[in-house]
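Chemist: When you get a sec, could you give me coordinates for this:
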Amino acid sequence: MNKYRLYLVTDEHQDIEALTFVIKEAIAGGVTMVQIREKHGDIRAFIQRAMVIKALLLNTGIPLIINDRIDVALAVDADGVHLGQSDMPADIARRLIGPNKILGLSVENETQLEHAQSLPIDYLGISAIFPTPTKTDTVYTWRIDGLSKAVKSSKLPLVAIGGINKENIQTVAQTHVAGIALVSAICHAQSPKIACEELNQLIG
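Modeler: Next comes the predicted model:
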């Protein structure tokens, strides 16, 4: 199974009740990976949220990824970590989490994409494909042409993120990208389960 196929990134502004609802629904709808993103909360709150989601994912085969924080990933024994360009260097992160955990890295331009090919990571999050309100500091958008070129040039699996929704996900999938990550299209759906089912159908 392609674990990157339908990759849910959580909305840090949802409380634990809303988050629990989204995760349960997304599991039922066929999500294949879950990343917890917490940019503003304190570390105890982050660990608490991670423990709740880890319990929901138990025995589902869906990996739990922690955004940015190696300490939180180690504290809850998550399946992996996703780093940004200003986070801990990938080689140090790999040493800390060991060889068997999943390690992802965001790349935001072609230079970063090229440099990342030699790093000890499992996949790259390619961001942002389209402009998105979820990420306000975007400098560069890849668009479909840029994503297609990146897929052809990268030896590492790529996960596309940023501004992807039901209207454009089919076009994104046609680039043969390994995975597609979404925040709003799942987290803010009335039924995240139905949203995931529809998105999976559109991916094909």
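
Chemist: Please count neighbours and contacts with C-alpha atoms only from this point.
Modeler: Will do.

Chemist: these two touch, right, residue 62 and residue 33?
Modeler: Yes: at 5.2 Å, residue 62 counts as touching residue 33 under the criterion of CA atoms under 8 Å.

Chemist: what residues do these two have in common as contacts?
Modeler: Common neighbours of residue 62 and residue 33 (criterion: CA atoms under 8 Å, 6 or more residues apart in numbering): residue 3.

Chemist: Among those two, which residue is more densely surrounded?
Modeler: Each of residue 62 and residue 33 has its neighbours counted (other CA atoms under 10 Å); residue 33 has more, 23 against 20.

Chemist: ok, now how distant is that one from residue 91?
Modeler: Separation of residue 33 from residue 91 (CA to CA, to the nearest Å): 23 Å.

Chemist: Here is a second sequence; please produce its structure as well for comparison:
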Amino acid sequence: MPKVDYRLNAIVDFDAIGPDKALGELALAAVHGGATIIQYRDKNSPTRDMILRAREIHAAIKATGVPLLVNDRIDVALAAGVEGVHVGREDMAVADVRRLLGPNAIIGLTVKNELDAQAAIDGDIDYACIGGLFETPTKENLEPIGFEGFKRLAAIIRKVKPNLPVGAIAGIGLERTPLAIEAGADGVAVISAIFRQNDPQAAAKGLRDAVDEALRVKERQVKQA
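Modeler: From the prediction side, this is the model:
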């Protein structure tokens, strides 16, 4: 059984959300709406500030059992005592992350191309997140891969690791969520579709419902095939 329930990864991006919001409250709202992972991403803040924010978010959601991951920063994850990290091609190698965080930590990996897909196969990771699929207001994607690119990279990974959760990221909102699941995703990772909405909890619920329904449809199709 996979360690990670990847159906809805709500990314608390400090740069996108802004300094005037209570990140712990936003994260908890997303969890109450159905987020199954919370990820804290912060590219520009001082390390001490990042640790304090990670602790704030972790304290807010800890009782729910939903894990908190820190994007990129293994040192912040260690200091804040969270459940894991999400890394990419320019971050610490997965083998080093695993050695530092131990066997129980959750490690996610960004996959953008075939080399990354091979790294997902070779690495001791708990999920892969493929993208960016589309343009997004929170992060520039120079070469969006779309659903066809997602299918190609997911197929490479699943040929060797059929049970590894694989998510889709970038430009995924409510309308594209069923299409992402249809393309083979186990779930979606979002920022704006939750945290730039007037009611983050309701937005998360809509996305989670869409994921669950799309997964049910896929399951029925498999049984009928």
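
Chemist: TM between them?
Modeler: Remark: TM-score between the superposed chains equals 0.93 [TM-score structural alignment, normalised by the length of the first structure]; 203 aligned residues with a CA RMSD of 1.6 Å.

Chemist: Strands of the second structure, start to end?
Modeler: 8-13, 37-41, 68-71, 84-87, 106-111, 127-130, 166-169, 187-190 (DSSP state E).

Chemist: what range in the first structure matches stretch 24-38 of the second structure?
Modeler: Mapping stretch 24-38 of the second structure onto the first structure (TM-score structural alignment) gives residues 20-34.

Chemist: Contacts for the matching stretch next, please.
Modeler: The contact list for stretch 20-34 of the first structure (CA under 8 Å, 6+ apart) reads 2-10, 52-53, 56-57, 60, 62-65, 186-187, 191-197, 200.

Chemist: filter these to the buried ones?
Modeler: Burial by neighbour count, 16 or more other CA atoms under 10 Å: within these this picks out 4-10, 53, 57, 62-65, 186-187, 192-196, 200.

Chemist: dump the residue contacts of the closest residue to residue 154 of the first structure other than its chain neighbours.
Modeler: Excluding the flanking residues, the one nearest residue 154 of the first structure by CA to CA, 6 or more residues apart in numbering is residue 117, at 6.9 Å. Counting by CA under 8 Å, 6+ apart, residue 117 of the first structure touches 154-156.

Chemist: One more: residue 220 of the second structure?
Modeler: Listed by CA under 8 Å, 6+ apart, the contact set of residue 220 of the second structure is empty.

Chemist: Looking at the first structure, name the residue matched to it.
Modeler: Using TM-score structural alignment, residue 220 of the second structure sits opposite a gap in the first structure.

Chemist: Residue 54 of the second structure contacts residue 83, doesn't it?
Modeler: No: shown here, residue 54 of the second structure and residue 83 do not form a contact pair, counting by CA under 8 Å, at 10.9 Å.

Chemist: Could you tell me which residues touch both of these two?
Modeler: Common contacts of residue 54 of the second structure and residue 83, defined by CA under 8 Å, 6+ apart, comprise residue 77.

Chemist: Tell me which of those two has more neighbours.
Modeler: Neighbour totals were compared for residue 54 of the second structure and residue 83, and residue 54 leads with 27 against 19 (other CA under 10 Å).

Chemist: Who are the contact partners of the alignment partner in the first structure of that one?
Modeler: Counting by TM-score structural alignment, residue 54 of the second structure corresponds to residue 50 in the first structure. The neighbourhood of residue 50 of the first structure, defined by CA under 8 Å, 6+ apart, consists of 36, 66, 76.

Chemist: correct me, but the second one touches residue 76?
Modeler: No: with contact defined as CA under 8 Å, residue 66 of the first structure and residue 76 do not form a contacting pair (9.5 Å).

Chemist: Looking at these two, which is more packed in?
Modeler: Per other CA under 10 Å, whichever of residue 66 of the first structure and residue 76 has more neighbours is residue 66, with 30 against 15.

Chemist: Spit out the contact partners of the residue nearest to the more buried one when sequence neighbours are not counted.
Modeler: Nearest residue to residue 66 of the first structure, sequence neighbours excluded (CA to CA, 6+ apart): residue 81, at 4.7 Å. Contacts for residue 81 of the first structure (CA under 8 Å, 6+ apart) come out as 65-70, 73, 101-104.

Chemist: mind redoing it with 10 Å?
Modeler: By CA atoms under 10 Å, 6 or more residues apart in numbering, the contact list for residue 81 of the first structure reads 35-36, 64-74, 93-94, 97, 101-105.

Chemist: What of residue 158 of the second structure?
Modeler: Applying CA under 10 Å, 6+ apart, the residues near residue 158 of the second structure are 117, 120-121, 164-166.
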